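J.: build me a model:
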Amino acid sequence: MKSLSCIAVLFLLALTLPLAIASDPSPLQDFCVGVNSPASGVFVNGKFCKDPRIVNADDFFSSVLNRPGNVNYAPNGQNPPHTHPRATEILVVQQGTLLVGFVSSNQDGNRLFAKTLNVGDVFVFPEGLIHFQFNLGRTPAVAIAALSSQNAGVITIANTVFGSNPAIDPNVLARAFQMDANVIRDLQNRF
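T.: Here you go, the predicted structure:
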């Protein structure tokens, strides 16, 4: 009877273990050069990719960082609070000054981890946590971000909460945010 119980426990562990481990699946190809039209690509690992037989070195090259371009963050510009449900993000400041931060989960007390970054500084935003970037300076700021997933996803908090379609009942949000329902309706109308 005791051995039967051990077998049952092992069987249950074997069933639950794969459900407890989650990560991006390994790519099914060495690389995927994105294409603008599904008609001109091959469908691999959930993405439309350029046919690998016609990929060349120029597909992996860019000189865009050698010259001034569009500014990531204008003075007082921001990347509003958002989350990447499937990726950690790393951000490197190339120009200017950014206030960056993320908020831990409810379980960890919703703690704010924030830092002012200058040129050359690096900050990591853990996977799935709400984070932001804000240009504190009077001059433009430029940063480069990289994500740890080929399909990181992005959820912009205000757009999601106040701009859902159909709209979330204003009374639900009023109670959640401890605000008047008319204020919530006004916010929903802005999105």
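J.: drop to CA atoms for contacts and neighbour counts, all remaining ones
T.: Noted.
J.: skip the chain neighbours and tell me the closest residue to the residue sitting nearest the centre point of the chain.
T.: When Cα atoms, centre = their mean is applied to the chain, the residue found nearest the centroid is His84 (2.2 Å). The shortest distance from His84 to any non-neighbouring residue, by Cα to Cα, 6 or more residues apart in numbering, is to Val154 (4.6 Å).
J.: and that neighbour, what does it touch?
T.: Residues near Val154 by Cα atoms under 8 Å, 6 or more residues apart in numbering: 82-85.
J.: state the distance from it to Asn70.
T.: 22 Å (Cα to Cα, to the nearest Å).
J.: who's in contact with the lengthiest helix in the chain?
T.: Using DSSP state H, we find that the single longest helix of the chain is helix 2-20. Applying Cα under 8 Å, 6+ apart, helix 2-20 has no contact partners.
J.: which helix or strand lies directly C-terminal to it?
T.: strand 42-44 (DSSP states H and E).
J.: to compare with the earlier structure, here is another sequence to fold:
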Amino acid sequence: MEKSLSTILHVHLNLNPCKISALQMLTARYCIFIDIFLFSACCPGIATVSKTIAFLTFICLLAARVNGLVYKNPMLAQANDFSFSGLHVAGSTSNPSGSRVTPVTVAQLPGLNTLGISTARIDYAPWGINPPHTHPRASEILTVLEVSLMVGFVSSNPENRLINKVLQKGDVFVFPVGLIHFQRNVGYGNAVALAALSSQNPGAITITNAAFGSNAPIASKVLAKDVMSHVR
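T.: This next block holds a predicted model:
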């Protein structure tokens, strides 16, 4: 007869109800591992109890981290885990690009973990740019809140087609995942935009930084040959 997980934990591992409840909560997100655990515990001829304990330990180690982040007991979650303050504050644009990104990813807002979304405020000085970059793990939808922006992205090889447009206040534009894109303030005064991204940790790769500022550096002969091959 099929045994429940709580029965197996109690009979085979001699765990009290409190520990059983905690382990069930930890393993709730790992159904495939629970199935294997049940199979092992119900069939001692195939897997010994000691192996079952080791496997359960493995499950718990997995459950301790989700997407590389420490898993917090839901019973201990607080409102602060799901809130972020500060997007009303303009970021400093006193830098060579004349822009500043204020991200709200899982690093700043732990409650985003496993939700697959994040956001960011972007400030632009007059004629400031958010230089060509990509988000390897997310698409982006950008809403202009103040002034005007010229935005665009480049399609993948071999076409490398530039899709660009000037956006006014209230306009929205989408950048597909992984494609190089940019923004430039073409209005009068400081511009502001709000980005929404389809990942809790979208990542960002600035093209010039990656090509010319990598650690360790890419050989200059490689870069020079590539650049010269594209000079028209």
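J.: all the strands of the first structure, in order from the start?
T.: For the first structure, the strands defined by DSSP state E cover 42-44, 47-49, 78-83, 89-95, 98-103, 112-117, 122-125, 131-135, 142-147, 155-156.
J.: in the second structure, what residues pair with the third one?
T.: Applying TM-score structural alignment, one finds that strand 78-83 of the first structure aligns to the residue range 129-134 of the second structure.
J.: now the helix ranked longest in the second structure: buried residues?
T.: Identified as the longest helix of the second structure according to DSSP H is helix 49-63. By 16 or more other Cα atoms under 10 Å, the buried positions in helix 49-63 of the second structure come out as 49, 52-53, 55-56, 59-60, 62-63.
J.: related to what we said a few turns ago, as TSV, the strands of the first structure with mean neighbour count and distance to Gln178 of the first structure would be great.
T.: Converted to TSV, the strands of the first structure look like this (neighbours: other Cα atoms under 10 Å; distance: least, Cα to Cα, whole Å):
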stretch	mean neighbour count	distance to Gln178 of the first structure
strand 42-44	15	47
strand 47-49	19	42
strand 78-83	18	20
strand 89-95	18	32
strand 98-103	22	20
strand 112-117	15	21
strand 122-125	18	28
strand 131-135	23	22
strand 142-147	16	34
strand 155-156	16	21
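J.: of these, which is nearest Asp59 of the first structure?
T.: The closest of those to Asp59 of the first structure is strand 47-49. By Cα to Cα, the value is 11.6 Å.
J.: average offset between that closest one and the second structure?
T.: Here the mean offset of strand 47-49 of the first structure against the second structure after fitting is 3.6 Å, by mean Cα distance after the TM-score superposition for the first structure.
J.: list the helices and strands that strand packs on?
T.: strand 42-44 (3 or more Cα pairs under 8 Å, 6 or more residues apart in numbering; DSSP states H and E).
J.: mind listing what Leu99 of the first structure touches?
T.: Going by Cα under 8 Å, 6+ apart, Leu99 of the first structure touches 114-117, 133-136.
J.: what lies in contact with stretch 157-177 of the first structure?
T.: By Cα under 8 Å, 6+ apart, stretch 157-177 of the first structure touches 80-83, 179-182, 184-185, 187-188, 191.
J.: with adjacent residues omitted, what lies nearest to the residue opposite Arg65 of the second structure in the first structure once aligned?
T.: Counting by TM-score structural alignment, Arg65 of the second structure corresponds to Phe43 in the first structure. Using Cα to Cα, 6+ apart and skipping the chain neighbours, the partner closest in space to Phe43 of the first structure is Cys49 (6.2 Å).
J.: cool, and Asn110 of the first structure?
T.: Leaving aside its chain neighbours, Asn110 of the first structure sits nearest to Ser104 (4.8 Å; criterion: Cα to Cα, 6+ apart).
J.: the one you found: how many residues sit nearby?
T.: By the criterion of other Cα atoms under 10 Å, Ser104 of the first structure has 17 neighbours.
J.: which residues does the residue in the second structure that Pro140 of the first structure lines up against contact?
T.: In the second structure, the residue matched to Pro140 of the first structure (TM-score structural alignment) is Asn190. Taking Cα under 8 Å, 6+ apart as the criterion, Asn190 of the second structure is in contact with 123-126, 146-147.
J.: count the neighbours of the residue nearest to Asn190 of the second structure when sequence neighbours are not counted for me.
T.: Using Cα to Cα, 6+ apart and skipping residues adjacent in sequence, the residue nearest Asn190 of the second structure is Ala125, 4.9 Å away. Neighbour count of Ala125 of the second structure, defined by other Cα under 10 Å: 23.
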